[in-house]
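Student: Prediction below, plus the sequence it came from.
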Amino acid sequence: MALSYKKDLEKYKEIDEDEILNNLSEQELKQLETALEEMDPENALLPASMRQKDHTVKPATGPFNRDKLLSYLEKEALEYQDREDLVSFTGERKAILGVHTLVTSTQSYDGTSSKDGGYNNVIKGEKMTPVFDEPPNPTNVDDTLQRIKSNDPTLTEVNLNNIKNIPIPTLKDFAKAMERNTHVKKFSLAATRSNDPIAVAMGEMLRVNKTLQSLNLESNFITSAGASALVEALRDNDTLTEIKIDNQRQQLGTSVEMKMAKMLEENNTIVKFGYHFCQQGPRARASAAITKNNDLIRRRRVEGDL
């Protein structure tokens, strides 16, 4: 069987492929090219637009003539038969569908342009209220410092917020003067570019001052060193009820937050602590401590001690 198969193949060895291709017509060559491309294993990997051959090649019917083309298109459009409607059109269909209130664009314009009617007498624009920037802090820094040093009994609140040009030595003088002051109950230094030396000075003041109840140091340049000094000072202070040190230039870190939580657990007077904890553990401990202090004050008030 194998020998007979080989004998059948012997007659194809002497075939001249070039002669066969030369005898093929142009149409047969295109068919052969298409068959060979379909047999290509990589043909399936090509996009469909590249696999499909162009079958729209037609002989030219003549030179381009715009007028003849337009007349042909018009003739085709006129001869085209419109499709018949399944349901004949009736003008009362708007009322049947419940859209009888629809108006045309012309009617809408006539209604809006009239003086006595239309949309202009119904819709009115709201008057915009301008929002102006807040005025600068009017506090006189030098005069306030002198009043603190003289222990002015009429000065119970000091607000230096958003005053950017207070020198560091002047801020230290404020902290030093507050050590001997017995009337100021609220002191605010938010957004004054205060840094760690100011925080350390405020911590030393808190160890001595027994009158201050609220201290605000938000939005400054205090780092973990300055915050640690404040936390250590609050261990010896039993009069401050509110302190705010949030929104500093950089995060204070986990170790400082742990110190804050421990301080709040040991302190029984602070009922408001303005700081956003980044760690869940210190946050939960601080929240529980603040709740405990507020509950303690509530019980004292109920019992009549406050």
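Tutor: Right, received. Where do you want to start? Treat the numbers as computed from the prediction; the structure is a model and nothing was measured.
Student: CA only for contacts and neighbour counts going forward, please
Tutor: Will do.
Student: if I pick the residue nearest to Ala289 when sequence neighbours are not counted, what's in contact with it?
Tutor: Spatially, and ignoring its direct neighbours in sequence, Ala289 is nearest to Glu265 (5.1 Å; CA to CA, 6 or more residues apart in numbering). Counting by CA atoms under 8 Å, 6 or more residues apart in numbering, Glu265 touches 285-286, 289.
Student: Please apply the same query to His276.
Tutor: Contacts of His276 (CA under 8 Å, 6+ apart): Asp246.
Student: Same question for Glu242.
Tutor: 213-215, 270-274.
Student: List just the nearest of those to Leu46.
Tutor: Among these, Gly274 lies closest to Leu46 (CA to CA), at 65.1 Å.
Student: Quick check: that closest one touching Lys244?
Tutor: Yes: assessed by CA atoms under 8 Å, Gly274 is found in contact with Lys244 at 4.0 Å.
Student: the more surrounded of these two?
Tutor: Lys244 (19 against 15; other CA atoms under 10 Å).
Student: Quick check: which element contains Phe277?
Tutor: Secondary structure from DSSP states H and E places Phe277 outside every helix and strand.
Student: for Ile297, same thing?
Tutor: Using DSSP H and E, Ile297 falls in helix 280-303.
Student: residues in contact with the nearest residue to Met258 once chain neighbours are set aside?
Tutor: For Met258, ignoring the flanking residues on the chain, the nearest one in space by CA to CA, 6+ apart is Pro282 at 5.6 Å. By CA under 8 Å, 6+ apart, the contact list for Pro282 reads 257-258, 260-261.
Student: Could you rerun that using 10 Å?
Tutor: 254-262, 288 (CA atoms under 10 Å, 6 or more residues apart in numbering).
Student: A further structure is provided below for comparison with the first:
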Amino acid sequence: MAETIEESYETEVRRKVVRTKFNIEETSTKTTTTTMTTPAKLYGKDLSVYDDVDVDELLDKLTAEEISVLAKEVDPDDSFLPPSQRNSYECEKDPTGPLNRRKLIDYINKEALETPDRPELEPYVAGMVRGKKWIPPPPPIQEQEADEQIAVDLGDEYEHALTNASQEEIIDLAAILGFHSMMNQDQYHASLLNKGQPVGLGWDGITKASKPKLFPVDPPNMTDTDETIKKVQDDDSKYIDLNWNNIKNISDEKMFHLFEALCNNTHLETLSLVNCGLADRHVEKLARAIEENGTLRVINVETNFISPQGVVRLIKALLKKKTVEEFRATNQRSQVLGNKIEMEITHLIEKNPTILRLGLHLEYNDARHRIATHLQRNIDTKRRTIRANYQIMLGKRGNAMKIVRTD
């Protein structure tokens, strides 16, 4: 039966103790397996006799020097020994005191600076390459075997048609089949629109980027903020659309004056505050204005610095009067709202029976699907209401006409 790891280890220790006690020199530490015709003997006795020797008794008879010699001969990779006894270095000095890490690092740095560098065997020469320069091997040439090449038999009819086809016809065929990487945009769109290929843009032509169309730059928003605030405060019946889009450096004082005026306004229907520096410090005032105002139908606060919690606060404010039909708040400080915020927005939208359009970037499909379903339900409800009101109006008009005819 094969020996276990513990038995092999114990046998090896016993043999080392016996060799140390009787001063038997070991010529090699390597274990060799040999086939012997006669059993190995020690002092005329078989080695198996020493297997029953009491190791503790022999260790008690060893001196400290003999035990240290024995410890050095033990395999340092032995996992049964503590780590402190697996190395050959032994410090015999007494400790001078507790460890001071800062002093130790300073001493090591001082020794490193004071220790002279090793002299070079050859003097340094600028531009001289020492040793053999490594040259990368050439990349392997991957050649496809003739038998592995794919041969497609298109038939005589197709082979004849493709052989006699012109370059423009092949480009048109590639566009129809959807081979976008074989042509540029001009070739692809010309093929789809049947305009004919541009001159000099065949297979060997130079691919050039198509020139983008130039659109006129939007003029700056010259709206007078003070004047618009005054109109909102005075509740001007003709002023129904407030547009502060892209107006920079609007002070917080003006923002707060506008929101306070919105609480009592009864004619404003559209509020556009795109890219005007709205932040969380303005959200509470704006939410209170939305809750107090009963005529706003469209609110647009895109491209600002509102946090996801601020967006939730504004959507929650829509439930107070339930008059807003369109709310947009994309491109804020945080592009990703998160699952918790999106689910909270979904619950608030599902409680709103009047909102028809919502401008928000939602990441999760569940929130998108539920909100889209609810918005469509609101649109259908409003369409049925309008149709019913129209029929009632036609009925009243018909009754009025009958009364007139009778008179």
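Tutor: Cool, got the structure. Computed from a predicted model, the values in this text were never measured in an experiment.
Student: picking that back up, residue range in structure 2 corresponding to the helix holding Ile297 of structure 1, please.
Tutor: Per the alignment by TM-score structural alignment, helix 280-303 of structure 1 matches residues 365-388 in structure 2.
Student: once aligned to structure 1, how far is the matching stretch on average?
Tutor: Compared with structure 1 after the fit, stretch 365-388 of structure 2 shows a mean deviation of 0.9 Å (mean CA distance after the TM-score superposition for structure 1).
Student: Mind listing what's buried along that stretch?
Tutor: Residues of stretch 365-388 of structure 2 classed as buried by neighbour count (16 or more other CA atoms under 10 Å): 367-368, 370-372, 374-375, 378-379.
Student: Mind putting the residues you listed into TSV with distance to Pro212 of structure 2?
Tutor: Converted to TSV, the buried residues of stretch 365-388 of structure 2 look like this (distance: CA to CA, whole Å):
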residue	distance to Pro212 of structure 2
Ala367	37
Arg368	34
Arg370	39
Ile371	37
Ala372	35
His374	40
Leu375	37
Asn378	41
Ile379	38
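Student: how near is Thr11 of structure 2 to Val55 of structure 2?
Tutor: 10 Å (CA to CA, to the nearest Å).
Student: Contacts only, for the closest residue to Glu266 of structure 1 other than its chain neighbours.
Tutor: Closest residue to Glu266 of structure 1 apart from its sequence neighbours, by CA to CA, 6+ apart: Arg235 at 7.4 Å. By CA under 10 Å, 6+ apart, the contact set of Arg235 of structure 1 is 206-207, 262-264, 266-267.
Student: List only buried entries from those.
Tutor: 206-207, 262-264, 267.
Student: Out of those residues, flag the one nearest to Leu9 of structure 1.
Tutor: Out of those, the member with the shortest distance to Leu9 of structure 1 (by CA to CA) is Lys262, at 97.5 Å.
Student: For whatever residue of structure 2 lines up with the closest one, give me its contacts.
Tutor: Here Lys262 of structure 1 is matched to His347 in structure 2, going by TM-score structural alignment. Contacts here follow CA under 10 Å, 6+ apart; on that basis His347 of structure 2 touches 316, 367, 370-371.
Student: mind listing what Glu292 of structure 2 touches?
Tutor: Glu292 of structure 2 neighbours (CA under 10 Å, 6+ apart): 260, 262-265, 286, 317, 320-321.
Student: Just put the residues you listed in JSON lines and tack on secondary structure, distance to Gln187 of structure 2 and neighbour count.
Tutor: Converted to JSON lines, the contacts of Glu292 of structure 2 look like this (DSSP: H, G, I helix; E, B strand; the rest coil; distance: CA to CA, whole Å; neighbours: other CA atoms under 10 Å):
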{"residue": "Glu260", "secondary structure": "helix", "distance to Gln187 of structure 2": "58", "neighbour count": "19"}
{"residue": "Leu262", "secondary structure": "helix", "distance to Gln187 of structure 2": "55", "neighbour count": "27"}
{"residue": "Cys263", "secondary structure": "coil", "distance to Gln187 of structure 2": "58", "neighbour count": "19"}
{"residue": "Asn264", "secondary structure": "coil", "distance to Gln187 of structure 2": "60", "neighbour count": "16"}
{"residue": "Asn265", "secondary structure": "coil", "distance to Gln187 of structure 2": "57", "neighbour count": "23"}
{"residue": "Leu286", "secondary structure": "helix", "distance to Gln187 of structure 2": "52", "neighbour count": "23"}
{"residue": "Ala317", "secondary structure": "helix", "distance to Gln187 of structure 2": "53", "neighbour count": "20"}
{"residue": "Lys320", "secondary structure": "helix", "distance to Gln187 of structure 2": "56", "neighbour count": "14"}
{"residue": "Lys321", "secondary structure": "helix", "distance to Gln187 of structure 2": "56", "neighbour count": "15"}
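Student: Make a markdown table from these and add distance to Asp235 of structure 2 to it.
Tutor: Listed next are these as a markdown table, based on distance: CA to CA, whole Å:
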| residue | distance to Asp235 of structure 2 |
| --- | --- |
| Glu260 | 12 |
| Leu262 | 9 |
| Cys263 | 11 |
| Asn264 | 8 |
| Asn265 | 5 |
| Leu286 | 18 |
| Ala317 | 22 |
| Lys320 | 21 |
| Lys321 | 19 |
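Student: And the helices in the stretch 151-300 of structure 2?
Tutor: For the stretch 151-300 of structure 2, the helices defined by DSSP state H, counting those that start in this stretch cover 156-163, 167-177, 185-193, 225-234, 252-262, 280-292.
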